[in-house]
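1. what follows is a protein structure lacking sequence information:
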């Protein structure tokens, strides 16, 4: 396999991983900002409340959208295994 082919495979794998990781991280960031504003408005000093809510939001996003988000990674893995004998020559 040439170096350009290897770089293409690495890029595809990286993008598939980012497609899985981005939605839960974006949801956690949005919830974190909203909770920070609410905490500042009501002057709550508790640090565990935002962490718990963010963990719950990440779990909900992964449960609700886990299968569609992981489809590109599964397809990339299937394609790699199918073409493995060609890549290793």
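-> Received the coordinates, thanks. Note that the coordinates shown come from a computational prediction; the quantities given were computed from them, not determined experimentally.
2. rest of the way, CA atoms for contacts and neighbours
-> Fine.
3. so residue 20 touches residue 74, yeah?
-> No: in this structure residue 20 lies outside contact range of residue 74 using Cα atoms under 8 Å: 11.1 Å.
4. put this next to the previous one:
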């Protein structure tokens, strides 16, 4: 058997991690998490230096209190 060499194309991976398609996938996941949390939560997507990022966070005092008491965000991630 011959040994196969594998070389990553780092610039291609970087472009893929920042792509619109990746942002759409992240948006779908963030929306699902936000919907499981209920009212008082919001989502945001931004492109950082190396990749696209999505986050769900509390936006009201009641949601902050709920998250502190019940770990709502952690449970919504599954």
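-> Everything's here; your move. Since the model is a prediction, treat every value here as computed from it, not as a measurement.
5. what's the TM-score here?
-> Once the chains are laid over each other, their TM-score by TM-score structural alignment, normalised by the length of the second structure reads 0.35; 37 aligned residues with a Cα RMSD of 2.9 Å.
6. that older thread, neighbour count: residue 20 and residue 74 of the first structure, which is higher?
-> When residue 20 of the first structure is set against residue 74 and neighbours are counted by other Cα atoms under 10 Å, the residue ahead is residue 20, at 20 against 13.
7. please report how far that one lies from residue 71 of the first structure.
-> As judged by Cα to Cα, to the nearest Å, residue 20 of the first structure and residue 71 of the first structure stand 9 Å apart.
8. next one: residue 37 of the first structure
-> Residue 37 of the first structure sits 35 Å away from residue 71 of the first structure when distances are taken as Cα to Cα.
9. same check on residue 78 of the first structure?
-> Going from residue 78 of the first structure to residue 71 of the first structure by Cα to Cα gives 10 Å.
10. same question, residue 85 of the first structure
-> From residue 85 of the first structure over to residue 71 of the first structure the distance is 23 Å, taken as Cα to Cα.
11. what about these two, which has more around it?
-> Set side by side, residue 85 of the first structure and residue 71 give different neighbour counts by other Cα under 10 Å, the larger being at residue 71 (14 against 9).
12. next secondary structure after the helix or strand hosting residue 24 of the first structure?
-> Residue 24 of the first structure is located in helix 3-42, with elements delineated by DSSP states H and E. Using DSSP H and E, the helix or strand that follows helix 3-42 of the first structure towards the C-terminus is helix 48-82.
13. need the next SSE after that following helix, C-terminal direction.
-> Next in line after helix 48-82 of the first structure, if elements are assigned by DSSP H and E, sits helix 84-87.
14. what packs against that next one?
-> Judged by 3 or more Cα pairs under 8 Å, 6 or more residues apart in numbering; DSSP states H and E, helix 84-87 of the first structure has no packing partners among the helices and strands.
15. off-centre distance for that helix?
-> How far helix 84-87 of the first structure lies from its chain's middle: 28 Å, per Cα atoms, centre = their mean, to the nearest Å.
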